[in-house]
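> build me a model:
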Amino acid sequence: MDKTKALMALQIQAQQLQSPSLPSTTPIFYRNLEARLDTRRQSHRLLQLHTSSHTIDFSSNDFLSTASSGLLRTAFLAELANHPTFPVGSTGSRMMDGNTSYVEQLEREIADFHGADTGLLFPSGYDANVAIYSTIPLAGDVVVYDELVHASIHDGLGLTQAAEKRAFAHNDVDAFRETVAAVRDAHAAIREGRSTVLVAVESVYSMDGNVAPLREMVRVAREELSPRGNVQFVVDEAHSTGLVGEKGNGLVSIVLGNQTIRTNLVNYARGLIYTTAPGFPTLAAVRASYRLLIDGKTVELQSQLQQNLRYFHHSIQSHPLWPKATAAHILAIPAGKDYAQKPFLTQIVPIWTRARDNHHLAAHIHFGDMTAWPVDYPVVPKEQGRVRLVFHAGNDRQQIDRLVGVIMEWAGEMLEMNETGAFPTSLAYWLALANHQVTIVERSPHLRASGAQIDIREQGIPVLQRMHLLSTIRDQRVHEAGMAFLDPTGTVHGTILANTSGQGAQTLTSEYEIMRGDLVRTLYAATKDDVQYIFGVSVERFEQPQPEKNKKLTVFFSDGSSDDTFDLLVGADGQGSRIRQAILPADAPDPYRRLGVHVAYWEVPTTEGDSAVCDMCHFPGGRVVLRRTQNETRSHVYFAFKDDSQELSGGVLHRAPVEKQREFFARRFRGAGWLTERFLHALEMDSTAEEEEEEENFYCQEVVQVRVQQWVKGRVVLLGDAAQCPSPMTGMGTTNALVGAYVLAGEINRNPEDLEMALQEYQAKMRGFVRQIPVLNSGVLRFLMPQAGWGVTLFHFVIGWICWLRIPELVARYTPQESHRWKLPDYEYE
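Predicted coordinates for the structure are as follows:
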């Protein structure tokens, strides 16, 4: 366990951004390379080499456990003993001095075992695939390939001479038929039998472990290309070696075929011609492995592996949480569907999760002293994640029970986290700490863990520190290096970097940038054991206590139920708060201060050129586009504009159907410049998605500030944006909610017998806090979102000089963190 924790700690440490802290003297070549690596670091997906551990193996390709059991070692040493004068090292390419009678005899033995005419060994399966697809398809041929074939096949196809390459949907026989027919119709040489269609598939796919429907595909190829018969199947069997067929006669890094194929590879495969041949010890290990197969010494191991797989699928599907976890889409194991009826189960069993959840599951498995690895887009579909399990003949039932227990323990935690909302949990934390009974009512039926990137600043940081959550939040940060200011041509006029020195104040980019969903999950995990949560309902109305009868509130819920046991109702229901509307007098001033600013945000794929710096581009017409990299596969874009016209006031746009909102923003920004067309194209692509996915990926709102004089009425109090919304443009919304929750709970705890006094003290203290939050007046907004082209030029001129003089960096670094006029109160908890 200690070694596993140390490994995880090193992995986390390695994810810290490097390019912002490089010395100014570092050559641009290395700065650019580190910037590219930072796109992986910021999503905690930087790959590293590490030595194998002694944890329980659910990861390696030692499927039959011949390596771990010592069986292969014994056979290998015996092979070496049979050749006491074997050479050490290689003398060159097989075309020169690297070919031996030993390797040719080995190729004949392997070919005989598989029933092939001949074979040709390559240093690796990767080299074999690249050699095949860069050499065998001729000009005029067409390669039709399954969309999920191995990366080595894709790399080989990048070098092919073939006239065309066409993918078909994974393991979809109908899609394969359509693709072959389309190729036939498009190429006269194929129709007339003068050129060949090569079909690239894997027998057992390396990622999802499913099996290609080869029998059906061969039938389709014959039907569509009959009577010419000009089709050849190229089957990669790297993951069926020793497992499928009589005695496990799958393939490894050898190309099996007839003499024509072999001779062409010898003459044209650069990966063979210009590569040093494998040395004798490597060839001896291959021969020892095959002797185990040929002599039938692995048959029992094949049977044991199948028993292990059936035991795993039975155990996990029999777990009490399995039906609920799969129904909630926490996890899925397609490889286990109808496992009892399948004659053969593949050793690769991927667990499907939602994107990013796979890393949480893999961490759980690692901390359980087992090895399994997460896999992300683009290897798997964008919205999914995988944890790839590989089973072995040597795994015993105790190990499998342990694995199932860890997986379902994680699933149980995810189910709990899937059922709650956001900032009321911070208040619940402090109230529960003081032994108050707390109930959170959430309108959503499940965890609302989506949303944009948010930042935590100033007094919000010590609040999280006092909650003992700051280190957790630090590990979940989006590593945004700073903010760059661009014009419509993409020219950068200035960059303000984040202050990561650990000293001084924050700049435009906070040191604590985090996705809203990660903060939600963290706050929930800290409160779930001490707080009651009710989901899928909201507060419809309430009745204040009647002093002569009782001191309790009666709350009426949207499901028709009511409860008369509450001492306090906290309205933490956002800037559109219904609780606020209920406590304000009828003649109260409009709480909304409308800024004329409208914003939409959605998700786009991250591309190679996207850096860890947030890009802000200004356009005439009061338009601004912001791009922020979330991780190496996803970025968020924000399209904002300022328009004070009556046509858009009062939230008219934001009450329109989502599709109308999309169309409006597309019209408003079409042709603006920079990368807007790319971002709008992503928006159009998402418009074909299912409705629930659209709502998750596209959000539109009017930017307003909320100001009310009355935060308290009787036993009802407002919190966060419901009480005072500073607007997202100030970057203080999250901090306002965290600080407000801390102060409200602290005053209740300080005045346990006088709730009225506690609420008044809360209101008085928090008014002092919100007064320090910057006010966005019309002049500031006109400068930040200029209407005229000259205004955009002026803005970039000013920001360019400010950045050139390093004013933001100097101000941040030499402004003490505790320089805020408002000081965070201290409260004592037993």
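
> contacts and neighbour counts: CA atoms only from here.
Will do.

> can you list the buried residues in whichever helix or strand Ala288 is part of?
Applying DSSP states H and E as the criterion places Ala288 in helix 280-294. For helix 280-294, the neighbour count (16 or more other C-alpha atoms under 10 Å) marks 280-281, 283-294 as buried.

> same question for stretch 114-122.
Neighbour-count burial for stretch 114-122, counted by 16+ other C-alpha under 10 Å, picks out 114, 116, 118-122.

> show me what the top helix by length along the chain is packed against.
Ordering each helix of the chain by length in residues (DSSP state H) puts helix 397-417 first. Of the remaining helices and strands, those touching helix 397-417 by 3 or more C-alpha pairs under 8 Å, 6 or more residues apart in numbering; DSSP states H and E are helix 299-317, helix 322-327, helix 357-367, helix 516-527.

> all helices of the stretch 551-700 of the chain, in order?
Along the stretch 551-700 of the chain, the stretches classed as helices by DSSP state H, counting those that start in this stretch are 578-583, 658-669, 676-686, 691-697.

> tell me the buried residues in the first one?
If I follow you right, that is helix 578-583. Within helix 578-583, the residues that qualify as buried are 578-580, 583, counting by 16+ other C-alpha under 10 Å.

> ok now stretch 513-526, how far from the chain's centre?
Relative to the mean C-alpha coordinate of its chain, stretch 513-526 is positioned 15 Å out (C-alpha atoms, centre = their mean, to the nearest Å).

> here's the other one to compare against:
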Amino acid sequence: MKDFPKKLQDKLDERRTNNALRLLKSPNNLIDFSSNDYLGFSKKNIIFKNAHQFLKDHNITQNGATGSRLLSGNHKLYYEVEQQLCEFHHSPSAVIFNSGYDANIGFFSSVPQRGDIILYDEYIHASIRDGISMSHAKGYKFKHNDVAALEKKCEHERHRNSKETNIYIVTESVFSMDGDTPHLEKIAQVSKQHNAFLVVDEAHATGVFGKKGVGLIQHLNLEDAIFARIITFGKALGCHGATILGSDILKQYLINFSRSFIYTTALPPHSLATIYTAYQELKHSTAIGKLHENIRYFKAEIVTHKLEHLFIESHSAIQCCIISGNANVKSISKNLQHHGFNVKPILSPTVPSGQERLRFCLHSYNSKKEISEVLKLLATFVTS
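Here you go, the predicted model:
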């Protein structure tokens, strides 16, 4: 075997020097303040049992999809699950992708065309950035959650481009690294004013906000203002996959031109059954209410322990404590884990240098005692 390329080894060495080398670690039994399983659905026994029963009721004993959806993998369950998604999310159509990453690179690499403009929040998810980099359109970022900055960029691009230029505005309803939310109503107004196409990633809002966890777009009655919504199932729904919601013609376009849809083996029937069952559970779950109780309690305890100056303002399940420096934030994370709390550090370059943080993910199953104890420990470590 040849030696490993020196250029690649140098990049790994640089990560080690910056205390930023990523490693895969084994699962642990620590108290969960790190996973995206906000409602505990990933471990919910009734969802597992009902998914199995759903397959039995449909007389399905198939393990794999056998091919892409355009070849042999378009199982009959796809129609049933996509119809369920349309009804639940008030959308004309839904097309299921294998993951949120696949959905985002599939959309942004195929929908915006050469000569089009993509205006995206500077904190947008890496999967969207990757999709934009694969597009023939030009992408420009705007300052995080700054509607005035977005409006200026829209005016600038409309002034210097032809009428045939399409502008796509891209944001998230809850940002994964900050847990905060943009002013979606104002962004929708800017989009309408400049005849732009608004795209919103709802990965961390679905199952958390709105009646029955429909997400922030429906909670704010903005469905008709959105060109496309990206919904992922790997967070609050506790399973796998994603969907893009939009018009019937958008679905037809994606089926024909989205390469991450066309050239991949489809999800197996069991994944579809789990998605269907998780949505059924979401309709009557009490976990959403419990999650929001815990969010309110966590925020109150931040004030109790005089930590509010370190935390980014957020009303979501993601609460972030800024601790500058990879070494510093890793040290405090390690101390919390040593005391039994699984709180993960977010390091640069994932976030900008100086904005390193502890990312607390809250869940319906966290107890108030756990929340109080972890923040009491945090207060001790940041002041010591």
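
> for the buried residues of stretch 114-122 of structure 1, which one is nearest Glu34 of structure 1?
The shortest approach to Glu34 of structure 1 among the buried residues of stretch 114-122 of structure 1 belongs to Phe122, at 34.0 Å (C-alpha to C-alpha).

> contact partners for the closest one?
Phe122 of structure 1 sits next to 128, 253-255, 272 when contact means C-alpha atoms under 8 Å, 6 or more residues apart in numbering.

> just the buried ones from the residues you listed?
In terms of neighbour count (16+ other C-alpha under 10 Å), the buried residues within those are 128, 253-255, 272.

> between the helices and strands packed on helix 397-417 of structure 1, which gets nearest to Gly70 of structure 1?
Each of those has some distance to Gly70 of structure 1 by C-alpha to C-alpha; the shortest is helix 299-317, at 13.3 Å.

> from Thr350 of structure 2, how far off is the residue nearest the centre of structure 2?
Nearest to the centroid of the C-alpha atoms of structure 2, with distances taken as C-alpha atoms, centre = their mean, sits Ala203, at 3.3 Å. Distance, Ala203 of structure 2 to Thr350 of structure 2, by C-alpha to C-alpha, to the nearest Å: 18 Å.

> please apply the same query to Ile105 of structure 2.
Using C-alpha to C-alpha, we find Ile105 of structure 2 at a distance of 19 Å from Thr350 of structure 2.

> which of these two has more neighbours?
Comparing Ile105 of structure 2 with Thr350 by other C-alpha atoms under 10 Å, the one with more neighbours is Ile105, at 24 against 12.

> residues contacting the aligned partner of that one in structure 1?
Across the two structures, Ile105 of structure 2 finds its equivalent in Val130 of structure 1, going by TM-score structural alignment. Taking C-alpha under 8 Å, 6+ apart, we find Val130 of structure 1 in contact with 152-153, 155-157, 271.

> please apply the same query to Glu157 of structure 2.
Taking C-alpha under 8 Å, 6+ apart as the test, what Glu157 of structure 2 contacts is Ile117.

> what of Ser315 of structure 1?
With contacts defined as C-alpha under 8 Å, 6+ apart, the neighbours of Ser315 of structure 1 are 401, 404.

> which position in structure 2 pairs with it?
Alignment note: Ser315 of structure 1 maps to Glu301 in structure 2; criterion TM-score structural alignment.

> so Tyr229 of structure 2, which of the three states?
Not Tyr; residue 229 of structure 2 is Arg. strand (DSSP: H, G, I helix; E, B strand; the rest coil).
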